[in-house]
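Visitor: got a structure for you, letters missing:
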């Protein structure tokens, strides 16, 4: 276990003057424990170790803990992370453990960044509560608890604070709780943690906000943006995701009008966005990932006030894979071919280009719909292992030698730009991302979501 410095400094409670907190953090006098070493947690723990020289990472998975302590990075697809992790482990700045209670006992700052799941449309805080229990076991007066996990508004006040009071020996006012949302994206986590965006912090009381500001002012190269309270900070994170979901739903609904209107919706959107007050997103074959498809439910399920717009946006975006398959059925029908007799290649199972993640991926949903309809499905993805995707996996280089009736582009991986479309014998190509500007050889059979037939002509 980590060696504690001779004297630990608390950020909450005024045990160190504000002017000296920066020095104390960098000197390792503010021991930090990070709960959760997943795709977002490990980069955060690594950066905190870089800054503080005194960080413990906690994870329930012994294989993750073992890999970290060996200097091996269990998180893939994060540029620079393996090298930085190796360095902070080698110099003792970061150690990992499965023993959350012991790690909590040695920390004055506790950072929780565990997944908050959505089950049947409802947020599930089970994992968060388990991490908070570990924190409570070692909570001391003067400690600061920072929640980075995305949570429903009111969680820090109504759940975390109350659980810490109930399960520890501390009273309210003896320790701090702040919401400090992660604002990171897969594939760029180190850059984001270090300060690609302002860091938002809001505490359950003013002192909690000030303590969190002091910590993150050292961690980030960007500004620290304090807000009125923890609930406001929670709303900031949720509102960011909800805005994107609703905006994409609007773009998707406009795209479904393209055939009737005979327009290229992308041209219309790009031109409209030339005005500073318009910022329409791009339509496509669906919305995936571990954020946008879930965050609306943190409001839909927890607020008594109705949220019809958020519900409608979710329905629109969830329906886009089926809409994409419907476009394919139209094209096959024009050739007298039933979907059940077709062989279809789905290009892209990652939820976004270049990222090895398939959660809520439109490509996965599209493949499932095709299989349910009786089509023979092959899958192509340069970054995702398709062994568990229940499809026949085909390397990109073998694709052009196959006898295909149709292809659906679900994820615009840059590797697909190199496909020689001219070798195909005019299959139908459904472009779900408007990414195939030059599909030579099949141009007369390209059906792009959001571009009507008259616009194609």
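Guide: Yep, that arrived. What you are looking at is a predicted structure, and each value in this text was computed from that prediction instead of being measured. Numbering: from 1, shown residues only.
Visitor: can we go C-alpha only for contacts and neighbour counts from here?
Guide: Fine.
Visitor: residues touching the residue nearest to residue 84 when sequence neighbours are not counted, list them.
Guide: Distances taken as C-alpha to C-alpha, 6 or more residues apart in numbering put residue 46 closest to residue 84, at 7.1 Å, once the chain neighbours are dropped. The neighbours of residue 46, taking C-alpha atoms under 8 Å, 6 or more residues apart in numbering as the test, are 81, 84, 85, 88, 94.
Visitor: Among those residues, which lie within strands?
Guide: residue 94 (DSSP state E).
Visitor: Comparison target, given below:
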């Protein structure tokens, strides 16, 4: 890519430069300040695309050669993101975006480094920073004075200050005050990534020092149409993102705990929740079969594994949500027993394997727990999903259109994909149906139906289905977790 050097510097910097912020914005948006985006997954590629359309000089870095090849061919490997395929094709054709597996080379050319790779958990639920640290090694190999490093990956609070900055200093040979580090959390959901990145929500920025915060604000003032919200430091910004996830997890756990009272109280808890939510100060979620996705099931552990404070509420909420697939199977076993069928002798079809309708992602999906629990209790398990192959997750794969030719003792609705609207329930052999989402009305069918938490009479079931942000005025959302990186 060709750069358009300014009269101020051959390759202008954002951090610590004497150039005015207005001039920096001009340089940033005319391609004079090259950007590298590390991680081209389901959120990284949309972010790279928006950076390219805004700045004009972006190199995307990914360890997968096939991903790099597809992007350089003008093709998006990420599906289910409206507008992304066209955006990538346009930016590549115009020479504003290219991809590589060579992280150090991309770092040597860039002045802004954006990290958006996943932070997963080890078997003991401790955050694993190996991937982030590997990216930091690549950046350190090409880091120059005046560079700005931006982490969008969700990180345990304190990571920029205590891990990334010391690591960059040790590996690059630069002093801490020669480059900037800011945490600017992504606030995006699968299926709306471009909309969200371009400004659906305020953009939080927080640097390890004031100059890092200022420089990051310059970048996101251009990238986002929404307001930029600077906070006191990078650790505060990291906490904002983690706290958002913990809030959702705790609220969902409350809904799930209340939902489990439906049988004992002999009421529809869903109806009670819907009515309680008439008050603006009440924002109860709907109960569901568990919490899935990249974010909500993981973020509480970013605190639980590191803090001295016991955090019993957060810990209990995680336990409640983790138990929900077992609760679903318990209810199914009870309903089957009422009809004289032993679960160990039953054939069960699980409807929906992905964690969320319309999203091709299974990480931490409640359906996986349901399948595993059914298998452990010796049921014969089949699965239906329009986006993934249930056979890869331990269930015999069945097509939607073949259900009428099958004979099942029970069905469990975990993830209500839109494609399930064409299931001919009235034509299926009578069976027990456990509806984890209050997703279908089977009152005119021969099936025995148990709805988790009861049916919300007079109200259509809601399904926000987001692992990302929930608007403050959305007081009717379902407990299905959410999406990122």
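Guide: Right, received. Where do you want to start? Just so you know, these numbers come straight off a predicted model, no measurement behind them.
Visitor: coming back round to it: next, work out how far apart the residue nearest to residue 84 of the first structure and residue 405 of the first structure are.
Guide: Distance from residue 46 of the first structure to residue 405 of the first structure, counting by C-alpha to C-alpha, to the nearest Å: 48 Å.
Visitor: Then residue 57 of the first structure?
Guide: 50 Å.
Visitor: ok, the two, which is more surrounded?
Guide: Higher neighbour count among residue 57 of the first structure and residue 405: residue 57, with 28 against 20, using other C-alpha atoms under 10 Å.
Visitor: Next, the aligned residue in the second structure for that one: secondary structure please.
Guide: The alignment partner of residue 57 of the first structure in the second structure, by TM-score structural alignment, is residue 60. Assigned state for residue 60 of the second structure: strand (three-state reduction, DSSP: H, G, I helix; E, B strand; the rest coil).
Visitor: So residue 60 of the second structure sits against residue 41, correct?
Guide: No. Using C-alpha atoms under 8 Å, residue 60 of the second structure makes no contact with residue 41, being 10.5 Å away.
Visitor: counterpart of residue 155 of the first structure in the second structure?
Guide: Residue 155 of the first structure maps onto residue 159 in the second structure, by TM-score structural alignment.
Visitor: Apologies, that question was intended for residue 187 of the first structure.
Guide: Using TM-score structural alignment, residue 187 of the first structure lines up with residue 191 in the second structure.
Visitor: Tell me the spatial nearest neighbour of its match, not counting adjacent residues.
Guide: Residue 191 of the second structure sits nearest to residue 81 (C-alpha to C-alpha, 6+ apart), 4.8 Å away.
Visitor: Now for the aligned residue in the second structure for residue 383 of the first structure: which residues touch it?
Guide: Alignment note (TM-score structural alignment): residue 383 of the first structure maps to residue 387 of the second structure. Neighbouring residues of residue 387 of the second structure by C-alpha under 8 Å, 6+ apart: 354, 358, 359, 360.
Visitor: Tell me, how many residues neighbour the aligned partner of the last one in the first structure?
Guide: Using TM-score structural alignment to pair residues, one finds that residue 360 of the second structure aligns to residue 356 in the first structure. Other residues near residue 356 of the first structure come to 19 when the count uses other C-alpha under 10 Å.
Visitor: which SS class is residue 356 of the first structure?
Guide: Under three-state DSSP, residue 356 of the first structure falls in the coil class.
Visitor: Would you agree it is in contact with residue 78?
Guide: No. Using C-alpha under 8 Å, residue 356 of the first structure makes no contact with residue 78, being 10.2 Å away.
Visitor: residue ranges for the strands of the stretch 301-450 of the second structure, please.
Guide: Along the stretch 301-450 of the second structure, counting by DSSP state E, counting those that start in this stretch, strands occupy 347-351, 380-384, 396-397, 410-413, 432-435, 448-451.
Visitor: can you list the ones you listed in TSV and add distance to residue 3 of the second structure and mean neighbour count?
Guide: Conversion of the strands of the stretch 301-450 of the second structure to TSV gives the following (distance: least, C-alpha to C-alpha, whole Å; neighbours: other C-alpha atoms under 10 Å):
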stretch	distance to residue 3 of the second structure	mean neighbour count
strand 347-351	52	24
strand 380-384	51	22
strand 396-397	52	18
strand 410-413	54	25
strand 432-435	57	24
strand 448-451	60	20
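Visitor: need the helices for the stretch 101-250 of the second structure, in chain order.
Guide: Ranges of helices in the stretch 101-250 of the second structure, per DSSP state H, counting those that start in this stretch, are 103-109, 130-142, 159, 165-172, 193-195, 210-223, 234-259.
Visitor: closest to residue 445 of the second structure out of those?
Guide: Ranking these by their distance to residue 445 of the second structure (criterion: C-alpha to C-alpha) puts helix 234-259 first, at 24.5 Å.
Visitor: Where does that closest one end up in the first structure?
Guide: Counting by TM-score structural alignment, helix 234-259 of the second structure sits on residues 230-255 of the first structure.
Visitor: Any buried residues in that stretch, and which?
Guide: Going by neighbour count (16 or more other C-alpha atoms under 10 Å), the buried part of stretch 230-255 of the first structure is 230-238, 241-242, 244-255.
Visitor: mean shift of it relative to the second structure?
Guide: Its aligned residues in the second structure lie a mean 0.4 Å from stretch 230-255 of the first structure after superposition (mean C-alpha distance after the TM-score superposition for the first structure).
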